Structure formats: structure tokens, C-alpha cells
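S.K.: sequence first, predicted coordinates after that:
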Amino acid sequence: MTPTPPPGLLISAPASGTGKTTVTLGLLAAFAARGLTVQPFKSGPDYIDPAFHAAAAGRPSVNLDSWAMAPGRIAALADVAAGSDLVLAEGSMGLFDGVAAAGETGTGASAEVAALMGWPVVLVLDVSGQAQTAAAVAQGLARFRAGLTVGGVILNKVASPRHEALVRAGMAAAGLPVLGALPRRAEVALPERHLGLVQAEELPRLQAILAEAAAFVAAHCNLDAIRALAAAHALPPAPSAPVPAPGERIALARDAAFSFVYPHLLADWRAQGATILPFSPLADQAPDPSATVCWLPGGYPELHAAQLAASEGFRAGLADFARTRPVHGECGGYMALGAGLVAADGARHRMAGLLGLETSFAKRRMHLGYRLARPHRALPGQGTRPLRGHEFHYATILSQPDAPLARVTDATGAEVAETGSFAAQPGGGTVSGTFFHLIAPAASLAPQDP
């Protein structure tokens, strides 16, 4: 018999920018302060929010993605919640926002994950500039999809007691419980930069901020009513395709410039017996010589370009490693493998030079969306199987002279110019890189599919 999972909720909203991350963090920290074991999740591709979740809950936050992951994979990853008292998942964008064409399970919408897992939805509504009309928006969201439960709403940016009373009257008419009403309070807002929030590890006051958010949410929300709404249903066993480990001993770049690694990837690799060997390029460290593969994840190399350019030991050690073994970089790691990076101020900084790639932030342009990659060349551990992931960066490619790594398409099937790069090395090693962030193998696609 399939065990019953712990009860859960998905925190969502009509749109981005409503305050759902702050509310989620406040709830995680407030429930943890009550002595509950709370398991966080994040719907969709996001590296930054889960790090804040983990700091608030004291447990790693796991991404669940209906476009990139099959139902069995989502269910298997959700098993990390076993033994917890409560699950709190944060949605992405608006509740029903996703892409036009479905992937493994759906379009990437948060509502799909909530419906699959049986988690009721708590809506965070920015009610500034409106009153009873907020209830019409909430009621529309509650009725939009059959099989999805909207358990109640938390009002954000309430201007005054009169404003709150008007909004509450609208919600009562719509039959939607108000679970909290948060007054305007700018000091609990988290700082942002071009890829979202400033990373959790960069905030020295993080624990103080989380404590403030917990106190703020606890003072203005009915925590008992919120917890009472939580529910879940058990899912039948289904095949699950983990991400294959790229090697037995993985030298993993890990510091402020290279921090975008999904927890489920590392968990998958360790479950397959791989050893993770972290090193810091910013500290001028080279990959561990005992490693069988080197992986440079995404992050913010553009913010540390001068320091990377001065890291002679890192560059020399990486070049020596690449002569005989595979090296792969994702997004920021890809840029660091290139010949040069032009920072926002127009200054060019020397990178590792293992690929001919030249990138620039002098003229930023956002590249965002799901990606399906069909490698032309075998990637470490992945072979040439189709892979699902996403792209999110502001870099412009000035030059990309090496052989393309993969055929890459977006969620509609349209070709994407950022194909990645591949270069064989004289001693038998390989260097590859791509702006594509790997989430999961494309379980529904065979390698021979066009």
C-alpha cells in the first residue's frame, strides 16, 4: 500500500511580484519556530528561491517541474517530504502560467503540480489599488480548473483597516476564506538583481530577515487555519528517471560565482555512487586531480569577472585537467570556459580559454524559457539522449567559433540559436558548454526522435 504523504499547500498568486516568496518564507520560518518539521518545494525552474526556503525551513528545498519531469519523477522527488509535518510549495509566476505546448507532465504551470500532489492552493493577492475587485480575481482563479482546490487567500499590501474591510467583504461574497491580511511593510522585502533575488548566501542578515518575516506573517495570518487546509493524496508508483551522474568523481565548482546547482541533481549523482569534490575558482582552486569529470555550474561570473581573470592557478589547473578528462559548463560555467567576458562596464576579462566563446553584458538582453536539447556529441554521463531544461541569462554572444554541442529548441519547437559548444582536446579530453540548465532527461523522447 502506498504510504500517505504529509499534508501540503501550494502558495501561489495571479502574477509575479505579488509577494508570494516573502509570504512563503514567513510561513516556513513561522511554522518551523513552532517546532514543526516543514518541507519546502519550488514549482518550476528556479535556483535562488529554494536557497531561501532551505534557510527558513532548515531542510533542502526541491524543484518540481511539470514540463521537464514525468509524473513518476515528480512523485519520487516529493518523497523527500516523508516524515515532515507540513509541506509548503511555492509556485512560480501566476498560478496557471506555463508554456503553450506540454512537456513530460504538463506546461510547467504551478497548478499542475498542486493538482498532481493534491495540495490545496493559498493565493497571495496584492490588493493595492483595488478592493472588492480582488475577490473577482480570486474567484476566477478558484474556478478556472476542475480538480484544483483554492483553500483561501492572504491579502498583501493592505493600506488601512477600511481597505481591509472592503476586500474582506468581497472575499466573503465570493466564498473565499481570508487567511491573513498583511499591511504595507517595505522592510521585509528581499533585495533583487537581474536574475531574481540576491542569493541567500550573500545576505549577512538573512536569519534576521527570516525572523522578521516569520514574526510579520505570524502576527497577521491565521497559522492554525492555514495548516488545517493542508492536504495531499498518495500517488501510484510510476517509473522515475534520475539524472545520470557525469562521472564517478565529480569536481564541482562551488562558490559565489558558480552556485546554481539543483539539489535533485546532486542527490541523483550521490545515489548512483558518485563522489562530489567541490572547489572554488574564486579562491584560485583547481579541480581535484583525482576527479574523473569537472562540472562548472551557472551563477554570476559577470559579477566576479576580474577575480576570475586573476585566478591563474584555477585556469592552469583546469586546462591541465581538460587535456585528458571531460569538462562541462552550464550558463555561467559556459561563459567561464570561454575566451573572454565583457562586463557591464565594457571591460573585457580573460576567461579560461578552453572554448572560443566571447560573451558580453555591456548590452544586456534577456534569454528565458524552457529548452529541449538533443546533443550532437555525447555529454558526460548523459550520452546523446534528449534533455529537458531551461535557459535564463542576460549575456550576449559575441563569438561562438567552436562546433555546436546540441540542437536546442524552445517549448514550442522553435530553434534556439544558443546551441552550446564542443571542443576535443589533444590528450583525449573534451570541453563542452551550453547556456542550457539541465533539469531532467526527456523520458518521453527517444534519442532517435528528430
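M.R.: In hand now; what should we look at?
S.K.: every contact and neighbour count from this point should use C-alpha atoms.
M.R.: Will do.
S.K.: nearest residue to the most centrally placed residue in the chain in space, please, no chain neighbours.
M.R.: Computing the C-alpha centroid of the chain and ranking residues by Cα atoms, centre = their mean puts Asp46 first, at 1.6 Å. Distances taken as Cα to Cα, 6 or more residues apart in numbering put Asn63 closest to Asp46, at 7.4 Å, once the chain neighbours are dropped.
S.K.: take this one as well and set it beside the first:
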Amino acid sequence: MTAPGLLVAAVRSGAGKTTVTLGLMRALARRGLRVCGVKCGPDYIDPAFHAAATGRESFNLDSWTMEAALLGQLALRAGEAADVIVAEGSMGLFDGAPGAPAQTGASADIAAHLGWPVLLVMDVSGQAQSAAAIARGVAAHDARVTLAGVLLNRVASERHRKLAQEAIEAIGIKVFGALPRDGGIALPERHLGLVQAGETQGLETLLDTLAERIETHVDVDALLAAAAGGLSGLARAPLDALRPPGQRIAVARDSAFSFFYPHLARSWRESGAEITFFSPLADEAPPEKCDACWLPGGYPELHAGRLAAAANFLEGLRRFAATRAVHGECGGYMTLGRTLTDAGGAVHPMAGLLDLATSFAQRKLHLGYRRARLSADCALGAAGDALAGHEFHYATIASEKGLPFAMVTDAYAQEERPAGLRAGLVTGSFFHAMTKKRGRR
């Protein structure tokens, strides 16, 4: 049986889920508990903060892209040698995309599938007793989901706390605590979300501050006792997320290329593949011992000048691509192109392995789940194989010429459109692959 879990959720984004989650994780870890973090949904940034707070790897669980068997196996690994799992929801608890029952991408799907009770973080600024109506609605909305109770956030005064807490407790819902309003506690943000954990100044101090707030204002013992669920009797089976692109995989990793899912690394390693990290920003080329190269997404638009000047990286990548597979996702795709225009309008030459020009000067948000059908045999699979993932970027395409990498649909339509490019052994697109899908489309 996996460790018991608790899912931290809210009815909307911006209610304080992340700071509450990190504070609770660090508070439990400081007590000597082995805590594993989980992020619901396709988010690259939050799991790195979870790892910093707990000292353990965090996984993504997503019901739209992942089938039940994979969710169970990832939860099993999250709970191995752990005392408790703390999961962070995404957006509102019930927010998702069109999909079959329990396959909408909503955090509620994960709570229901794994039996994790929900801690509802409620931003009560601008309300008091009305918070009880919201809590009642959440508790009754989905019979699959158990509401452990509520944590009040951004409380203005003792009187404010008393009004909201008494109204909620009067309808039989537990209030685990109340966090006072504190405008001085916030995580810095940029265009794709939080500034990455490795770039956040004073992160350890901030995590300890968040933990102390939780210990001071929240009944941590009661929260720990409320954790439940887990998959009893589930046998360990191989992770079957996405085919490794090679036996020895060079993966770019630094501030420009950091959006690499932990579950992919775990799945590839368990299948026998080796992963070697290298840093394009440090002007490192893909190691010659590798037989495939993976350029993840990240923030190449913030480092375009350094990448353009990284001659050893660019020349090494070109040599590598002449004989071995190279795949780029999102920011990695931009780097495989001819040019990248930064926010100031400066045009920077990139690897030139694909006939692509991208721009961050003219921005447009592209966001949502995607299903992709591979257009030809490549490192990710055979022609016709189906993958599931998402797209999240602000960059625009100035020019894109050549054969498509895949035919893609989103969660709202079935009409396929070409996405990405392929040339020789090089492939890429703005699509972030999370899993393969059964069968072909």
C-alpha cells in the first residue's frame, strides 16, 4: 500500500495553494517525516519547489494525459519509503477539459482515483460567513471526493477569522486553521508562472518562513491524521509513459532548458536507458557517448544571446544531429530553428537544424491539452503512434517550413492540424509529450 496522501486544492487559481503546500511540506519534513510531493496537472515548475521543500523528487499526475494504470504506478513510486504524500492541485479543484469521466485533467479526478482527502484553501478576503456556502458547495459537488476540511487564508483580523470559521464549522466542515494576510510573502513570477526554484533567491529561508506560518496557525497534527488513501494491493509494474528516444540520452538541463518531466526520467531509467545531462548555457555539446539528444522546454528566449554565442554547443549539436536523433520541445524546438527573436526585437541565430523562425517580441498565449499523431517514424515512436501532452508558451512562429512532426488536436476539437517539423533525424514542436496513448488514431 502506498503512503497516505492529502490534496491541497482551492476553487480558483491565486487562492494560495502553492505557498500553503510548500509550507506544509517543509513543516512536515522539519518534523522528520519523509514527505513526497505530487503536482496535479502538466506543470513543470511547481515540482521543483516541492523537491526543494521535501528533499525528495516530486511527480506530476494528470488524468487527461495519463491512464489509470500509469497514475497508480506513479503514485506507488511517490509513496515508496515515504510517510505521507502532499499533492498540490491546479486551478480550481473541479477545473478540467472535456474528457471521459475521471479523465478531465481536474485535480478532483486524482483525489478520487487515489482516495486522497482534500484540504480546501479558501481565500476569505472580502467575505466572511459566505465562505460557508462555498465550502458546502465544494463538499457536495462530487460524491467521489472527500473534503477533509478547510484552511482559511488571507484573514484580516481575529473577528474576521471567527465569523468565517464559526459559519463553516456550523455546517459540519472542519477548519484546520487560519493564515493571516501577509503581503510580504510571495514567490516571484514571470511569463510562464513562478520563477524557477533554482533561480529563486533565498528559497530556503522562504520555505522555512512558510513552514513556521503553518506551524503557528494550522493544526498540523490534525492535518496529518486526515491524510488517507493509497492503492492497497497494487503490484509494482514497469512505468510505461513514453518510449525512450535512445539507449543513452543526452538531456539539456540549465536555466534555459528545465522543463523535463520527472516521470519521464524515471520511466526511461527503469526501462534501462541512461540519461546524461549537459548545459547549453555553459557551452556544452551533447556528449558523444549518447545516441539521442533531448532539448526540453524552458526559457531560451531569456538567454538567446548566450545561446547564439555558444559555438561549441551549436556546432556539437549539428554534428550530433548528422548521425543521431535530436528532439526539441517548445523552447528546445525554438533552439533547433534558424533564428529566435527576443523580447527586445533582437534576432539571434540558433542551430538551423529546422527551417523555423520564432519570436518572443510578438507574444500570444498558446495553452491547452494536445493529442499528437506522429507523421513519420522518429525517436518518439512509429508513424501513426498517438501521444498525449500539452502546449504552453507565449512565443509565436514567424516562419515554419517543411514536413510536420505530428498531426495534433486539442481537447475541444477533433480536426487535426500539422504541428512542428522534421528533417532527417531531427524533430521538434511546441508540443510537450507526457505519455503515449494506447492504439493509434
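M.R.: That came through, no problem. Keep in mind the model is a prediction, meaning the values are calculated, not measured.
S.K.: list the TM-score for the superposed pair.
M.R.: Remark: TM-score between the superposed chains equals 0.97 [TM-score structural alignment, normalised by the length of structure 2]; 437 aligned residues with a Cα RMSD of 1.4 Å.
S.K.: contacts only, for the residue nearest to Asp46 of structure 1.
M.R.: Residues near Asn63 of structure 1 by Cα atoms under 8 Å, 6 or more residues apart in numbering: 41-46, 50, 262, 264.
S.K.: re earlier: quick one: map the residue nearest to the centre of structure 1 onto structure 2.
M.R.: Using TM-score structural alignment, the equivalent of Asp46 of structure 1 in structure 2 is Asp43.
S.K.: that match in helix, strand or coil?
M.R.: coil (DSSP: H, G, I helix; E, B strand; the rest coil).
S.K.: re earlier: what's the match for the residue nearest to Asp46 of structure 1 in structure 2?
M.R.: So Asn63 of structure 1 corresponds to Asn60, using TM-score structural alignment.
S.K.: from Thr104 of structure 2, how far off is its match?
M.R.: 15 Å (Cα to Cα, to the nearest Å).
S.K.: can you tell me the helix or strand for the equivalent of Arg213 of structure 2 over in structure 1?
M.R.: Taking TM-score structural alignment, the alignment pairs Arg213 of structure 2 with Phe216 from structure 1. Taking DSSP states H and E as the criterion, Phe216 of structure 1 maps to helix 206-220.
S.K.: for that helix, buried residues please.
M.R.: 206, 209-218 (16 or more other Cα atoms under 10 Å).
S.K.: distance from that helix to structure 2 after superposition?
M.R.: Superposing on structure 2 and averaging over aligned pairs (mean Cα distance after the TM-score superposition for structure 1), helix 206-220 of structure 1 comes out at 0.7 Å.
S.K.: which elements pack onto that helix?
M.R.: Identification of packing neighbours for helix 206-220 of structure 1 by 3 or more Cα pairs under 8 Å, 6 or more residues apart in numbering; DSSP states H and E yields helix 20-33, helix 48-57, strand 178-183.
S.K.: out of the ones you listed, nearest to Pro326 of structure 1?
M.R.: Minimum separation from Pro326 of structure 1 across these (Cα to Cα) falls at helix 48-57, 27.5 Å.
S.K.: do a quick rundown of the helices in the stretch 301-450 of structure 1.
M.R.: Per DSSP state H, counting those that start in this stretch, the stretch 301-450 of structure 1 carries helices over the ranges 305-309, 312-322, 332-337.
S.K.: just checking the distance from the longest one to the centre of its chain.
M.R.: How far helix 312-322 of structure 1 lies from its chain's middle: 29 Å, per Cα atoms, centre = their mean, to the nearest Å.
S.K.: circling back: could the helices of the stretch 301-450 of structure 1 go into TSV alongside mean neighbour count and distance to Gly140 of structure 1?
M.R.: Listed next are the helices of the stretch 301-450 of structure 1 as TSV, based on neighbours: other Cα atoms under 10 Å; distance: least, Cα to Cα, whole Å:
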stretch	mean neighbour count	distance to Gly140 of structure 1
helix 305-309	20	47
helix 312-322	19	54
helix 332-337	29	40
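S.K.: spit out the contact partners of Ala265 of structure 2.
M.R.: Counting by Cα under 8 Å, 6+ apart, Ala265 of structure 2 has contacts Ile275.
S.K.: my read is that Ser157 of structure 2 contacts Pro180, right?
M.R.: Yes. Between Ser157 of structure 2 and Pro180 a contact is recorded at 7.4 Å, counting by Cα atoms under 8 Å.
S.K.: neighbours of Ala361 of structure 2, just the number please.
M.R.: 18 (other Cα atoms under 10 Å).
S.K.: so for the equivalent of it over in structure 1, what's the nearest residue that isn't a sequence neighbour?
M.R.: For Ala361 of structure 2, the aligned residue in structure 1 is Ala362 (criterion: TM-score structural alignment). The shortest distance from Ala362 of structure 1 to any residue other than its chain neighbours is 4.3 Å, reached at Ala344 (Cα to Cα, 6+ apart).
S.K.: now Gly229 of structure 2
M.R.: Gly115 (4.2 Å).
S.K.: which position in structure 1 pairs with that neighbour?
M.R.: Match for Gly115 of structure 2 (TM-score structural alignment): Gly118.
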